[in-house]
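Chemist: Next comes the sequence, and after it the predicted model I'd like to discuss.
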Amino acid sequence: MKLRIFVTLKPGVLDPQGRAIGQALGGLGFAGVADVRVGKLIELEVADGTDDATIDSMCRKLLANTVIENYRIEHVQAATA
């Protein structure tokens, strides 16, 4: 089973990397960018029988810092040939 874990900073948490990207976009002439937030995408292949509680535990214990980050789990359908 393939999973995608999207990890983003919680609202109100400063994002210096996002701010730097926003300033760089403005410097390159891209007007109208009001805010930039940077996150991460983690793709996992897990055994088909892996339950949601185990996946959630992986996220809470290692993949996301739940003090400052939120995460969202997406189950990816395998492409059919």
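Modeler: Okay, I see it.
Chemist: okay, CA-based contacts and neighbour counts for the rest of this
Modeler: Will do.
Chemist: a strand runs through Thr8, doesn't it?
Modeler: Yes. Counting by DSSP: H, G, I helix; E, B strand; the rest coil, one finds Thr8 located in a strand.
Chemist: Enumerate every residue touching it.
Modeler: Arg37, Val38, Gly39, Lys40, Glu69, Asn70, Tyr71 (Cα atoms under 8 Å, 6 or more residues apart in numbering).
Chemist: put this beside the first:
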Amino acid sequence: MARVVVDVVLKPEILDPQGQAIVGALGRLGVHGVSDVRQGKHFELEVGDEVDDEALARIADTLLANPVIENFTIRR
């Protein structure tokens, strides 16, 4: 078994209201210098050796992310 991490974030051209709310809250907390925040999802999968990179990409592209508005990265 191996651990695979899939991170999913909104594409840069998609508005991220939650990220913008965090930027605003940081300013109210006195934290300055953060100009942008993008929120996303983090998945950790335990997979067998028979699950190859193509299968992982298919899982991420069809189940974990919406490819119209989100990008994903996969790390073994």
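Modeler: All right, it came through fine. Computed from a predicted structure; not experimentally measured.
Chemist: Out of the contacts of Thr8 of structure 1, which are shared with structure 2?
Modeler: Counting by both residues aligned by TM-score structural alignment, their matches' Cα atoms under 8 Å, the contacts of Thr8 of structure 1 that remain in contact in structure 2 are Arg37, Val38, Gly39, Lys40, Glu69, Asn70, Tyr71.
Chemist: can you tell me which of those residues lies nearest to Ala47 of structure 1?
Modeler: The shortest gap between Ala47 of structure 1 and any of the kept ones among the contacts of Thr8 of structure 1 belongs to Tyr71, at 20.6 Å (Cα to Cα).
Chemist: Distance check, the closest one against Gly26 of structure 1.
Modeler: From Tyr71 of structure 1 across to Gly26 of structure 1, the span is 29 Å (Cα to Cα, to the nearest Å).
Chemist: again, but for Arg4 of structure 1
Modeler: 31 Å.
Chemist: Against Val51 of structure 2, how distant is the residue sitting furthest away from the middle of structure 2?
Modeler: Computed with Cα atoms, centre = their mean, the residue of structure 2 farthest from its C-alpha average is Gly30, at 26.7 Å. Here Gly30 of structure 2 is placed at a distance of 46 Å from Val51 of structure 2 (Cα to Cα).
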